[in-house]
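> Just to be clear, the model below is a prediction. Sequence and coordinates:
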Amino acid sequence: MNNEKHILTYKDDVNLKRGDIIEPSLIEAIERSSLYVVIFSPNYATSRWCLDELVKILECTKKYGRKMIPVFYGGVTPSHVRNQEASYADAFVEHKAKFPNDEAKLENWKAALKEAADTSGFDSQVTTYVLMVFFKRVYWPESHLVKEVTKRVLEAIRPNSSPITEGLVGIESEIEAVDKLLETDPQRNRVIGFWGMPGIGKTTLANSIFQKIDPDVFEGRHYIPDFAVQLKTKTVKDLQNELFKVLLRDDNPQDIAFGHKLSRLRRLRAFVVIDDVTSASMQALEELLDWKFCNLFGPGSRMILTSTNQQVLINACQEVHQVPGLDEEKALQLFSFYAFKKDQPPDEYKERCEKVVAYCGGNPLALRVLGVAFYKKKLDLWDMKLEKLRTLHKKDIQDLLMISYNELSRDEQSAFLDIACFFNHESYDFVTRVLDEDLVTNLADKSLVGIDYSKGKIEMHVLLEDLGQDIVEAETDPQKRTRWWEVKDTLDLLAKNKVNIEFIYISFSNSNYLY
């Protein structure tokens, strides 16, 4: 059900043995979650781990104002949980014998169970019971309970003010403009393109719109991030199977005949976003969708493509929306948010901030990165930084970002280049086994690297990735260049030169250079 309604869920480790101490990773997941669904089964109270988890959940509901939805399942009633009756009574007899000198912990668990039982939730015996027919009880199937719980979850995570756009300066007006494009010809399929320079906010806008789409309106939704990047490690068939799996809600779409899949898709109202389409990836896009954009999905379907190449979108879309830079007022607000953690700068800094904003040209990425670079800096240091800005003859965003790069320590610069050349989109755990974790988090604090905790991945903006690779490629002497990642270049280098190389990282997945 969570896949059908596109709810991002975290399920604790089903392989963890009963009674094990709660894992730090689970504590972190609870801290980050916005909603909690607790299933009280007959054996729930036998696990010390589950009880500790419940205490932590209740702590977060109070600390962050979050909601918890209890579900009383398998014959368990709220009374059993509230008063530790039936199997819950037996469980606490065992806990008391196991922890005779830890009465405080036992009382803490009991208090947590009572509080949870007093919270509005679902009693499976009540929810599935329908009525008496000829003195016989009739029940809905358990799937009805799942649907009711899902409905409650959706209601809980759709607050009046959308958290999607919180802190995204200037995004609301852009969403309104795009909504008008999406609402045009509601019974016909439409493909909309988002075009603009790197860092201007195309991906942010596309993601914001995708997140706010009502899943009850579109029967299938799918988001493909970093399309051009994914093609380096995945085949078109891989991406197509992922697309069909999500839209058709089928775990094994490859087992279905292609013609049958197309037939099902043409009856489906879908919403699909494909981010970062390049001229080089256009052929793959044609293969992915059979280039039948308007006929592939059911009536009223919508697709958004993002690209820095306007011609790519003109050829593929009915309408292209240019994502503009922020105006001076919004740009100052965004820069101030990162430089001062306020909507507006202090009076004594305002003139200097306006100069920075002018150099950024309304580019949100530049404003964010430079805002972090100026954070907590005294006036005299601001003047030094502004002097560096004045030496720039071009408004090229990479030149602006170089200011932040040049102020990194040598070790931080090395880690930045490693991530840009080798580790973007890789697992956070993997990267921090190779690189010092403090260096990675330092780069994240300076907005030079992103950490997607929900996916456990390193996510560096493509503009910053290009910057790092350009820095390395500027080492024109092959014998002095320290990092290589393209297969052909690396093999040619090793064949022709004797060099001292710090790092080679090659993916052979889509390469013709296998030996």
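All right, it came through fine.
> CA only for contacts and neighbour counts going forward, please
Noted.
> gap between Asp251 and Lys496?
According to CA to CA, to the nearest Å, Asp251 stands 48 Å off from Lys496.
> Any figure for the gap between the closest residue to Glu473 other than its chain neighbours and Glu475?
Spatially, and ignoring its direct neighbours in sequence, Glu473 is nearest to Arg481 (7.5 Å; CA to CA, 6 or more residues apart in numbering). To Glu475, Arg481 is 5 Å away according to CA to CA.
> okay, these two: which has more neighbours?
The residue with more neighbours, out of Arg481 and Glu475, is Arg481; 17 against 13, by other CA atoms under 10 Å.
> was I right about the more buried one contacting Val472?
Yes - using CA atoms under 8 Å, Arg481 is in contact with Val472, at 6.9 Å.
> Name the next helix or strand downstream of the helix or strand hosting Ile57, please.
Assessed by DSSP states H and E, Ile57 sits inside helix 48-64. On the C-terminal side of helix 48-64, the closest following helix or strand by DSSP H and E is strand 67-72.
> got a list of contacts for that next one?
Residues from elsewhere that reach strand 67-72, judged by CA atoms under 8 Å, 6 or more residues apart in numbering: 34-41, 57-58, 61, 78, 116-117, 119-124, 156.
> In strands only, show me these.
35-40, 122-123 (DSSP state E).
> When Asp251 and Lys496 are compared, which one has more neighbours?
Legend: neighbour count by other CA under 10 Å for Asp251 and Lys496, higher for Asp251 (12 against 8).
> also this one, for the comparison:
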Amino acid sequence: MASSSSSPKQYDAFISHRGPDVKATLAKQLYKLLQERGCRAFLDREEIEGGESITSAIENAIRSSVVQIAIFSKGYAHSSWCLEELVLMLDQQPDALFIPVFYDVQPWELRHMDNKDSQYAAEFCNHQSKARYLDKLEKWKEALKSASNISGYEQREHKYNLCEEIVSRVLEEMRRRKPLHVAKYPVGLAQQVRVFEDSLSKTVKDTVTIAGIFGLGGSGKTTLATELFNKKRSGYKGACFLFDVRVSDLRSLQSQLFKDLFHEDRKFDSIAEGIGHLEHRLGRARDLRFLIVLDDIDHRDQLDDLLPAAMLSSGNLVIITTRNQSLLAGADICHRMKKMNFDHSRTLFCSHARPDPPTSYEKLVERFVEFCGGLPLALKVLGSHVYGKGELFWELELEKVRKIQPNDIMQRLRTSFDSLDREEKQIFIDIACFFNKIEIYDLKSKAIIIWKASGWSNAEHALQILQDRCLLESVEYGRFEMHDHLRDLGRQISADELSPRRLWQPELLGPMEAKGFQQILAETNGGRCFHSFRDSSLGMSITFFIAETDLLWLEMNEDGEPFMNIPSWIPLRKLHWLYIRSVRELWSTFQQQLQTYNQATFQLTRLSIRNCYYLQKLPDLIEMFTHLEELNISNSIYSTDITSLVQSLGRLSKLRSLSLACTNLEFSEKLDLSKGNVDSSTSSRMDSLETIHPSW
């Protein structure tokens, strides 16, 4: 059997079925839906490439799948192919998830072979009477019996969403089993894993093990823990990796634990409530084994809040990374991250600086490697900083970094920071204080808009510079990521010297939250502040970004009854990004502020109105947002002819994207955007409009 750690998964799902029974119905529907959701599924022989053996191709597909689905129809046991597939699928557990689907049969029919009412019993009698497969019948019976005892799905006439339920479970399993990214150049990692596993193998089998990984920041603790997590997770019923515990909200981490281990979404009002629920569920799951990684622990209370007593039993494995060895006093294993040896250090440095340096660079490479002292982060950052440069630059850079205290990691990293221009520094500090490793939809676009609104016009270029110099590890659609030490460096610089000041500390924002959003607007005092919280006085969730004295980004979400309007005390004049959900009447606050400010001062570039069922019209006021580039309206009872609607937006010359998902929206044949206008009868021009997404 090929394990998930030794063989890459070629398929996401394998569907075992008897073609004459379900191929044209359930199997095909399920296959199509899986494909539409981005899952590579194996349905039948059509998946087999030319020249490939049918038997070996099916076996390889089963062994390589993350999820295996068996559709038990009335004729399933008639097929020796299906029964052989079933045996092989069950052999893959726990490396793959097995999902039984009972289609016009009951689970009891698979295990009661002596019952005359069972179609499966009849099929086995038929095999036996014809003296077919006699050496395999018992093995098949055992497989059917095992499958019947596994929780699955039953097709009933009222079960219209069966395929959706199955696909949702497949997607969740794929997400749970998807390997975490480890490192671009995992130099020396295999050796670290072997040392750790040697220590782990010496503990008593099947007893709970708390394994600690400690060392200097930037020494590779998280990298090692991630590799171990990917390698071992398939051997546990549930697995959860909690990143950045030191700077994260513990209630959110408790919710993530609950979701990853028990597949349930839970929100806790207090840490004590979270501990209680975890204790209760773990007490009911003592026969299950879990793998948990707590990354970057810096306080004993974090262990107590995330590791209830019930977790410390039943053969669970808990891996902890920390900079503080004293927190591992009760651990079964304590693994110190050692410095990289010279050969590994040289390989890592050259991977980032110059993979095959000429002979003339050898001495410089040696001096850089010696200076970095075996610290992976220093090797990576300094190697990237001299990438593509000549010998003279290398010489000067080496002399420059030698002036910084060699044992002070922050000062070493400060060299890369000092090479940035002012805009790049400010954007680096913003990411370090506000955006590092948080998940927000379309975060990159929102951040770039905020930075440009702050006068930093080269934001996209700055992000590329930060990535090139490894001050920013990745920039994705909804996430920025930098190393913990770089984050700490940025926050320290912000606190000590860089203006404007950033407000990100929980101890500052907590008391401000209690006062509400209106008071936060009054207390930023010329600083920059990004935060998300629920304002109890407004009864909604607020996400905002304030730069100096201007509110630039505002999201208001109400999951209950829709609220009436944006409060008049919220300043809208410099707002660039507005996302609002469940509002009855949006425009009067803008209209009121128009009486104070000239319309040209409104800077809004993105406007999204979601789930506003009671918002019935777009008034002429929309034409005042002359900087608007994107307008998205969904789930609004908006009844009009689309031609007149687009004509009313004709003054928005910068509008690039228009999305209208509204009920009762009619369409006119006059609509023609290809020429940059609405129709020949109007002079309204929307020259910048690139996309329009109406609701059909």
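That came in fine, so what should we check first? These numbers come from a predicted model, not from an experiment.
> Could you quantify their similarity as a TM-score?
The TM-score (TM-score structural alignment, normalised by the length of the first structure) is 0.65; 404 aligned residues with a CA RMSD of 4.8 Å.
> thinking again about what came up before, please check the contacts of strand 67-72 of the first structure and keep the buried ones.
Neighbour counting with 16 or more other CA atoms under 10 Å marks 34-36, 38, 40-41, 57-58, 61, 78, 116-117, 121-124 as buried within the contacts of strand 67-72 of the first structure.
> So which of the residues you listed is the closest to Lys136 of the first structure?
Ser124 (17.9 Å; CA to CA).
> measure the closest one to Glu53 of the first structure for me?
Taken as CA to CA, the span from Ser124 of the first structure to Glu53 of the first structure is 22 Å.
> check contacts around the most centrally placed residue in the second structure.
Computing the C-alpha centroid of the second structure and ranking residues by CA atoms, centre = their mean puts Glu439 first, at 6.8 Å. When contacts are counted by CA under 8 Å, 6+ apart, Glu439 of the second structure touches 478-479.
> quick one: secondary structure of it?
Here Glu439 of the second structure is recorded as coil under DSSP: H, G, I helix; E, B strand; the rest coil.
> how much space between it and Arg479 of the second structure?
For Glu439 of the second structure, the distance to Arg479 of the second structure equals 5 Å [CA to CA].
> ok, now Gln192 of the second structure?
From Gln192 of the second structure over to Arg479 of the second structure the distance is 29 Å, taken as CA to CA.
> Ok, Gln68 of the second structure next?
For Gln68 of the second structure relative to Arg479 of the second structure (CA to CA), the value is 32 Å.
> So for the two, which sits in the more crowded spot?
Neighbours per residue, other CA under 10 Å: of Gln68 of the second structure and Arg479, the larger number sits with Gln68, 29 against 17.
> right, and the helix or strand after the helix or strand that contains the more buried one?
Using DSSP H and E, Gln68 of the second structure sits within strand 65-72. Under the assignment DSSP H and E, the closest C-terminal helix or strand after strand 65-72 of the second structure is helix 80-91.
> can you tell me the helix or strand for the aligned residue in the first structure for His344 of the second structure?
When the first structure is aligned by TM-score structural alignment, the residue opposite His344 of the second structure is Lys330. Using DSSP H and E, Lys330 of the first structure sits within helix 328-340.
> Quick one: average offset of whichever helix or strand comes after that helix versus the second structure, please.
Counting by DSSP H and E, the element after helix 328-340 of the first structure in chain order, helix or strand, is helix 347-360. By mean CA distance after the TM-score superposition for the first structure, the fitted helix 347-360 of the first structure averages 1.2 Å away from its aligned residues in the second structure.
> Distance from the chain centre to the next helix or strand after helix 347-360 of the first structure, please.
Once the chain leaves helix 347-360 of the first structure, the next helix or strand it forms, by DSSP H and E, is helix 364-374. Mean-position distance between helix 364-374 of the first structure and its chain equals 21 Å (CA atoms, centre = their mean, to the nearest Å).
> So which residues make contact with helix 364-374 of the first structure?
199-201, 325-326, 331, 334-339, 357, 360, 382, 397, 400-401, 404, 445-448.
> Where in the second structure does it fall?
Aligning helix 364-374 of the first structure against the second structure (TM-score structural alignment) gives residues 376-386.
> top strand in the second structure by residue count?
For the second structure, the longest strand by residue count, based on DSSP E, is strand 630-641.
> Which part of the first structure matches that one?
The aligned range for strand 630-641 of the second structure is empty, by TM-score structural alignment.
> all strands of the stretch 201-350 of the second structure, in order?
All strands of the stretch 201-350 of the second structure, identified by DSSP state E, counting those that start in this stretch, fall at 209-214, 238-242, 290-297, 317-322, 333-336.
> ok, now the stretch 401-515 of the first structure?
Under DSSP E, counting those that start in this stretch, the stretch 401-515 of the first structure gives strands at 450-452, 457-459, 483-484, 503-504.
> The ones you listed: which one's closest to Ile30 of the first structure?
Across the strands of the stretch 401-515 of the first structure, closest to Ile30 of the first structure is strand 450-452 (CA to CA), at 15.8 Å.
> and the closest one, what other elements does it pack with?
strand 457-459 (3 or more CA pairs under 8 Å, 6 or more residues apart in numbering; DSSP states H and E).
> what about the strand it packs on, how far off from the second structure?
Looks like 1.5 Å for strand 457-459 of the first structure (mean CA distance after the TM-score superposition for the first structure).
> Please enumerate residues in contact with that strand?
With contact meaning CA under 8 Å, 6+ apart, strand 457-459 of the first structure is reached by 423-429, 431, 449-452.
> Most widely separated two among those?
That would be Asp429 and Val449, which, of the contacts of strand 457-459 of the first structure, are the farthest apart (CA to CA) at 14.7 Å.
> which one of the two has more residues nearby?
Val449 (22 against 13).
> for the more buried one, what are its contacts?
416, 440, 443, 458-461 are the contacts of Val449 of the first structure under CA under 8 Å, 6+ apart.
> repeat that with 7 Å
Counting by CA atoms under 7 Å, 6 or more residues apart in numbering, Val449 of the first structure makes contact with 443, 459-460.
> re earlier: and the buried ones among the contacts of strand 457-459 of the first structure, selectable in PyMOL?
If you want just the buried ones from the contacts of strand 457-459 of the first structure in PyMOL, going by 16+ other CA under 10 Å, the selection is:
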select buried, resi 423+424+425+427+428+431+449+450+451
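> which one of the contacts of strand 457-459 of the first structure is nearest Leu145 of the first structure?
Nearest member of the contacts of strand 457-459 of the first structure to Leu145 of the first structure, counting by CA to CA, is Asp452, at 32.4 Å.
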